[in-house]
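make a model of this:
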Amino acid sequence: MCTVCGCEHPSGAAKDAHRSHDHHHGDDVDRTIRLELDILAKNNAYATENRSLFADRGILALNLVSSPGSGKTSLLVKTIEMLGNGLRACVIEGDQQTTNDADRIRATGAPAVQINTGKGCHLDAHMVGHGIADLQPPEGSLVFIENVGNLVCPAAFDLGEAHKVAILSVTEGEDKPIKYPDMFAAADLVLLNKTDLLPHLDFDVDETIANARKVNPSIKVLQVSARTGEGMESWLAWLNGARAMALAGHPIGAAAE
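So this is what the prediction gives:
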C-alpha cells in the first residue's frame, strides 16, 4: 500500500497523529513527502522495466481507469469479442477481491490474470510486472490493464502503459472530469460509455466533453455503448492506430508493411 493515495497509513502513524498532538507537524510532513517520493520512485523504476518489455515485444499496453460501475469489464468483453482473432488480447484484472472480472474475460477465450489488491486502491507497476510474467503476452499483442475502480489513486501510478484510457458512464454526471481532474489530465482518451441510456437520462454530453477538455485540452472523447455496440468501431479504429504506433520501428511492424 502507499501513503501517496492514503490507502494505508504506514505503521498507523497518521492515525496516531490524530490522537495526540505531542509531536512536530513539520517533521511529519517532511517524513510523508520523503515516503511519497520513495514510493513513486520505486514504482517508476518498475514502470520503466515494464515499458521496456512492451517496447521489445511490440506490445500495446493500455491502462483502463474509471470509477466502479462505469462498465469497464463489459466494454472490455465487447472489445475482445469484436477484435476476434485479428489481434491477440491479454488482460490483467485489478480488484480488491474476487475473480469475477477475470472469469468474465476468460469466458471470451482471452487469457486473463486476476490481481487482488486487498485494501489497496490501485494497481502498481510491480504488480503489473508479475501479471505480465504470468501472462507471457506474445509479440505484437494487446495488453489491457483493468485497474481497480477508483478515479483518484490510479492517476498517480505509471504502470508502463502506452496510454491511460478513462471510462466514464453517462450515469455518473457531467462534472466528473473537473471533480477528479488528475485522472482526466493523465488520460489520452475518454470512452463515454452506456450511451444507449441517454434517452432515459438528463445528461449533457457536450458539457461533459467540455469539462474533460478544461483539464486536458488535447483529450479525445469517443461515445460508446458496450451493450448495443454503438461507437465501438471508432474505439477499435483508435486501438489499431495506437497499435501501429507501438509497432513503429519494431520488426513485426516492418514485416506487416
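
can we go C-alpha only for contacts and neighbour counts from here?
Fine.

can you show me the helices along this protein?
13-17, 25-57, 72-83, 100-106, 125-135, 176-179, 181-186, 205-215, 232-247, 251-256 (DSSP state H).

by contact count, what packs against the longest one?
Helix 25-57 is packed against helix 125-135, with contacts defined by 3 or more Cα pairs under 8 Å, 6 or more residues apart in numbering; DSSP states H and E.

over to the fifth one?
Taking 3+ Cα pairs under 8 Å, 6+ apart as the contact definition, the neighbouring helices and strands of helix 125-135 are helix 25-57, strand 89-95, strand 112-116.

pick the most buried one from those.
Mean neighbour counts were compared across these using mean count of other Cα atoms under 10 Å; the top stretch is strand 89-95, at a mean of 25.

okay, the angle between that strand and helix 125-135?
140 degrees (axes from the mean of the first three to the mean of the last three Cα atoms, to 10 degrees).

how far off centre is strand 89-95?
Taking Cα atoms, centre = their mean, to the nearest Å, one finds the center of strand 89-95 at 10 Å from the center of the full chain.

helices and strands around that strand, which ones?
Using 3+ Cα pairs under 8 Å, 6+ apart: strand 89-95 touches helix 100-106, strand 112-116, helix 125-135, strand 142-146.

mind redoing it with 6 Å?
Under the contact criterion of 3 or more Cα pairs under 6 Å, 6 or more residues apart in numbering; DSSP states H and E, strand 89-95 touches strand 112-116, strand 142-146.

output these in TSV, with distance to Cys153 appended to each entry.
Below are the helices and strands packed on strand 89-95 laid out as TSV (distance: least, Cα to Cα, whole Å):
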stretch	distance to Cys153
strand 112-116	16
strand 142-146	14
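
nearest to Gly69, of those?
strand 142-146 (12.7 Å; Cα to Cα).

what lies in contact with that closest one?
59-64, 89-94 (Cα atoms under 6 Å, 6 or more residues apart in numbering).

mind putting the residues you listed in TSV, distance to Val224 included?
Converted to TSV, the contacts of strand 142-146 look like this (distance: Cα to Cα, whole Å):
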residue	distance to Val224
Ile59	24
Leu60	21
Ala61	21
Leu62	18
Asn63	18
Leu64	15
Ala89	20
Cys90	21
Val91	20
Ile92	22
Glu93	21
Gly94	23
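
and which of those residues is nearest to Gln136?
Cys90 (9.0 Å).

burial count for Arg227?
Arg227 has 15 neighbouring residues, counting by other Cα atoms under 10 Å.

let's compare: structure for the following, please.
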Amino acid sequence: MCRVVDLRQAVLAKNDEAAQVLRTELTARGTTVVNLLSSPGSGKTALLERELLLARERGVAVAALTADLATENDAVRLARSGVPVKQVLTDGLCHLEAAMLGRHLDGWLPEDTRLLFVENVGNLVCPAGYDLGESLRVVLASVTEGEDKPLKYPTAFGLAQLVVVTKTDIARAVEFDEAAFRANVEQVNPGVEVVLTSARAGEGLGVLLDRALAAGAGTGTHTPVMARREHAYGLGHDHDHDHDEDHEQEYDHEHPHPHVHTVAQTR
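Here you go, the predicted model:
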C-alpha cells in the first residue's frame, strides 16, 4: 500500500517540475494557459467554442487543445471557430500531464498565441492533481449535476481559480439551487469567483475570456486556500487513500503514446 502512495507522490512531483518549466517557457513567449476541468457533458466544449469565436472577434490570438479518450468530436466542433485546434487522444489515460502537453505544443502552437485553452479529459478526479503549467485553472459544472458537486470533488473545486456554472438557461427546469451551490463552493474554496453562463442564451459570454486575459496580465487571479496551504496545487499529492493492487498500474505511466490530430481550421 505504501508503495502505491509513494509512486503517486513521485509521479506528481515530477509533473510539478515539468509544469513549472512549461509555465516559465510559455510565459516568456507571452502565452497564457487556461486549464478547463469538468465532468463529461458539462457543456464546456459549447462554451469554449463561443469564447474562441469572441476571441477572434476581439483580435486575440488564441488556440485550443482538447483531450479525450476517444473520438475527435470536440476538436471538430472547436475548429468551427477558425482558431488553431489540436485533438489529443489519450488511449485510456484519464488526464493530461505537463510533459505530455509540452510535447504536443512543440512545433504546433503558433508563436503569437496569447491564450491557450486546454480542455482536459472529462473527469473531476484524476486531472485535479496535475498542474499543466496553467496560469488559470477553471472548473465547470452544469446546473444538471447537483449543488453538492463541490463537496463531492473538493480537490477539483478547492484548487480552482474560477468556477463556471453552465447551462443556466435550464436552471429553473432542473430546480438548480444557486445559493446552495455557491455556499458549497465557498466551503471548499473561500473567495473564488463563481460565474453563471449559458452557451445557448449567451449569459456570461466573455467572462472566461476576460479572466484569462487578466491572468495573463498577472492581475486579479484568485489563490485558493488549498494552494496556499501547500505548494501551488500540491494538495493533490496528499491523497493517500487505500488503493487495491490493480490501481498501482494507474500510476505506472507506461502508457501508449497518445494519438494527436490537428484539425483543419474553418474560416
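
wait, which of the helices and strands packed on helix 125-135 of the first structure is closest to Val170 of the first structure?
Between Val170 of the first structure and these, the tightest spacing by Cα to Cα is seen for strand 89-95, at 22.5 Å.

Val221 of the first structure is nearest to which of the helices of the first structure?
Comparison of the helices of the first structure against Val221 of the first structure by Cα to Cα identifies helix 205-215 as nearest, at 7.0 Å.

which bit of the second structure covers the closest one?
Using TM-score structural alignment, helix 205-215 of the first structure corresponds to residues 178-188 of the second structure.

mean distance, the matching stretch to its aligned residues in the first structure?
In the superposition against the first structure, stretch 178-188 of the second structure averages 0.6 Å from its aligned positions (mean Cα distance after the TM-score superposition for the first structure).

so what's the gap between stretch 189-198 of the first structure and the chain middle?
With Cα atoms, centre = their mean, you get 17 Å for stretch 189-198 of the first structure.

list the contacts for the aligned partner of Trp108 of the second structure in the first structure?
In the first structure, Trp108 of the second structure lines up with Leu135, judged by TM-score structural alignment. Contacts for Leu135 of the first structure (Cα under 6 Å, 6+ apart) come out as none.

distance-wise, check Leu135 of the first structure relative to Asn116 of the first structure.
The gap separating Leu135 of the first structure from Asn116 of the first structure is 16 Å, by Cα to Cα, to the nearest Å.

geometric centre of the second structure: which residue is closest?
The centroid of the second structure falls nearest to Leu36 when counting by Cα atoms, centre = their mean (2.2 Å).

show me what that one aligns to in the first structure.
Leu36 of the second structure maps onto Leu64 in the first structure, by TM-score structural alignment.

I'd guessed its match sits against Leu168; true?
No - counting by Cα atoms under 6 Å, Leu64 of the first structure sits too far from Leu168 to count as a contact (10.7 Å).

out of the helices and strands packed on strand 89-95 of the first structure, which gets nearest to Ala47 of the first structure?
strand 142-146 (13.1 Å).

next, the mean deviation of the closest one compared to the second structure.
So strand 142-146 of the first structure averages 0.4 Å relative to the second structure (mean Cα distance after the TM-score superposition for the first structure).

okay, the angle between that strand and strand 89-95?
Using the same axes, to 10 degrees: strand 142-146 of the first structure against strand 89-95 is 10 degrees.

residue in the first structure matching Thr144 of the second structure?
That one, Thr144 of the second structure, aligns with Thr171 by TM-score structural alignment.

circling back: what's the offset of the match of helix 205-215 of the first structure from the middle of its chain?
Relative to the chain's own centre, stretch 178-188 of the second structure is displaced by 20 Å; criterion: Cα atoms, centre = their mean.

measure Gly109 of the first structure to Val91 of the first structure for me?
11 Å.

and for Leu198 of the first structure?
29 Å.

burial of the nearest residue to Leu247 of the first structure once chain neighbours are set aside, as a residue count?
Spatial nearest neighbour of Leu247 of the first structure, chain neighbours left out: Gly253 (4.8 Å); criterion: Cα to Cα, 6 or more residues apart in numbering. Number of residues near Gly253 of the first structure (other Cα under 10 Å) recorded here: 16.

Gly253 of the first structure maps to what in the second structure?
In the second structure, Gly253 of the first structure lands on no residue (TM-score structural alignment).

Asn147 of the first structure too?
Aligning on TM-score structural alignment places Asn147 of the first structure opposite Asn120 in the second structure.

check His122 of the first structure too.
Using TM-score structural alignment, His122 of the first structure sits opposite His95 in the second structure.

what about its match, how many residues nearby?
His95 of the second structure has 21 neighbouring residues, counting by other Cα under 10 Å.

quick revisit: residues in contact with the match of Leu36 of the second structure?
Applying Cα under 6 Å, 6+ apart, the residues near Leu64 of the first structure are 145-147, 164-166.

swap in 8 Å and give it another go.
Contact analysis of Leu64 of the first structure by Cα atoms under 8 Å, 6 or more residues apart in numbering lists 72, 144-147, 164-167.

closest one of these to Asn44 of the first structure?
Nearest member of those to Asn44 of the first structure, counting by Cα to Cα, is Lys164, at 15.3 Å.

how near is that closest one to Gly84 of the first structure?
Taking Cα to Cα as the measure, Lys164 of the first structure falls 23 Å from Gly84 of the first structure.

more neighbours, those two?
For Lys164 of the first structure and Gly84, the more surrounded residue by other Cα under 10 Å is Lys164, and the numbers stand at 24 against 13.
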